[in-house]
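Q: got a predicted structure here, sequence first:
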Amino acid sequence: MSGDGQAKNMSTMTEIEKSWSEYKYVVVHADKLINTPDVIKTTGTHAAIYSVLYAIFLFCKPSVLTLASIILAFGLVIDTFIGSLNQKVFAGKPLSESEEKRFSEICSNFSGCTSCLTSTFTCLQKQRADTPVKFLTYALPMLAATAYLGRKCSIISLVWIALIIKCTLRIPEVQQKVNMVKDKASGLLQKKQK
């Protein structure tokens, strides 16, 4: 990453930390519950949370407008009462240095995700402006494939599957097996190229 990119990422991270300052106690304590030192327990917790949310979505089948309204309603309620929650639940309990460091890491990860999305959209817009025909040759098939997937499977199911796979890949034994398969596949490709 260039110097300008790093400086922009740091300023974004600092802005996120400032805007989340009221939420830091909730974020850090929720992170402690969800991300434990035990990888298996953390993976199970994440998979359980994703599965419960997935089951709720499948059962309720909310429309996009309903879902956006519910999320905004929750956001407004939390934003209104976060100050009193901090005073009543976390009063007199300053964060330790490790908790402050973890909060900075969470903000840094979020900042990295937002900057990655921004750079991806910027790159796509640049490609579209520079070579519109070439852009269409791979954009249209990808959109057709996603449209087909959308008819066969809901976006919620696809997101849930992706999150469960991501959870499973955190387990060291699974990572080793995946790495072995990748090594074998790359070895076969190299043999074919020779």
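A: Done, it's in.

Q: CA atoms for contacts and neighbours, from now on please.
A: Noted.

Q: name the residues that touch the host helix or strand of W160?
A: Counting by DSSP states H and E, the element that carries W160 is helix 155-168. Residues from elsewhere that reach helix 155-168, judged by Cα atoms under 8 Å, 6 or more residues apart in numbering: T43, H46, A47, Y50, S51, Y54, F57, V174.

Q: ok, second structure coming up, stack it against the first:
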Amino acid sequence: MKFSAAMTVTLALTSSVHAEPFRDATTGFGIGPLPTGFEVRPYPQPDGAAFEISSPAGRTGHCMATFVTRPAVARPPSGDHAVRAALVAAARLSLRGDSFSKVRGIRQLGAPGITFTFDMGKHTLSHLRFLWAAFESAKGRTTVSCFTFVERFKQQRPDFETIVRAVMIPR
């Protein structure tokens, strides 16, 4: 009796700790299980798939995870260094020259990538800080952009990093 009650409590706690994963059936892109409280919603993306992810209630933070398919004739750069250089160039173009922190090379599910932070609106009331990550695979490019107010970034960063780690990159 004690064993089954303990097992029931353990199963109940385990099932409430992680939300179900979300996956786009066409591309295979998805968001793996996240701790309870995160909200994940599909978002329209014409050449791939995207998800909006909000952090748990009571916190201010928001992320967008996007996968854009690679045209069949295009090939990704070969080698981690070349991939990361291409991702940095794309980030600089996308951010229109805004400066960002030291770029760190990362790897997830076998896909090379980069991560960095950058600030937007430094001299305005809505000074935001972003955590940005990008990965390149044979099937396409995956990006994750999370943001919050600068004064809340340190508190939110662990949530943002959890979201980045939960991204399921199509291979």
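A: On my side now, so go ahead. These numbers come from a predicted model, not from an experiment.

Q: could I get the TM-score for this pair?
A: After superposition, the two chains reach a TM-score (TM-score structural alignment, normalised by the length of structure 2) of 0.26; 80 aligned residues with a Cα RMSD of 5.6 Å.

Q: thinking again about what came up before, measure how the next helix or strand after the helix holding W160 of structure 1 sits relative to helix 155-168, angle-wise.
A: Proceeding N to C from helix 155-168 of structure 1, the next assigned helix or strand is helix 172-193, under DSSP H and E. For helix 172-193 of structure 1 against helix 155-168, the angle by axes from the mean of the first three to the mean of the last three Cα atoms, to 10 degrees is 100 degrees.

Q: flag every buried residue along the strand or helix carrying Y148 of structure 1.
A: Assigned by DSSP H and E, Y148 of structure 1 falls within helix 132-152. By neighbour count with 16 or more other Cα atoms under 10 Å, helix 132-152 of structure 1 contains the buried residues F135.

Q: same for it, what does it pack against?
A: helix 97-130 (3 or more Cα pairs under 8 Å, 6 or more residues apart in numbering; DSSP states H and E).

Q: the helix it packs on - contacts with which helices or strands?
A: helix 3-19, helix 24-34, helix 132-152.

Q: one more time with 7 Å
A: Packed against helix 97-130 of structure 1 by the contact rule (3 or more Cα pairs under 7 Å, 6 or more residues apart in numbering; DSSP states H and E) you find helix 3-19, helix 24-34.

Q: what residues does D119 of structure 2 make contact with?
A: L128, R129, F130 (Cα atoms under 7 Å, 6 or more residues apart in numbering).

Q: what does H46 of structure 1 give?
A: H46 of structure 1 neighbours (Cα under 7 Å, 6+ apart): I34, C167.

Q: name the element it belongs to?
A: Per DSSP H and E: H46 of structure 1 is located in helix 39-60.

Q: and what of I114 of structure 2?
A: Judged by DSSP H and E, I114 of structure 2 forms part of strand 111-120.

Q: moving C-terminal of that strand, what's the next helix or strand?
A: Downstream of strand 111-120 of structure 2, the first helix or strand assigned by DSSP H and E is strand 128-137.

Q: middle-most residue in structure 1, spatially?
A: Central residue of structure 1 (Cα atoms, centre = their mean): C113, 7.3 Å from the mean position.

Q: just to revisit the earlier point, the inter-axis angle of the helix holding Y148 of structure 1 versus helix 97-130?
A: 120 degrees.

Q: list of residues touching helix 132-152 of structure 1?
A: Helix 132-152 of structure 1 is contacted by residues Q127, R128 when judged by Cα under 7 Å, 6+ apart.

Q: so how far is that helix from its chain's centroid?
A: Once both centres are worked out by Cα atoms, centre = their mean, to the nearest Å, helix 132-152 of structure 1 turns out to sit 23 Å from its chain's centre.

Q: what is the neighbour count of V89 of structure 1?
A: As a burial measure, V89 of structure 1 scores 11 neighbours (other Cα atoms under 10 Å).

Q: who touches it in this structure?
A: V89 of structure 1 touches nothing, counting by Cα under 7 Å, 6+ apart.

Q: now the helices for structure 2?
A: Under the criterion DSSP state H, structure 2 contains helices at 2-17, 80-94, 150-166.
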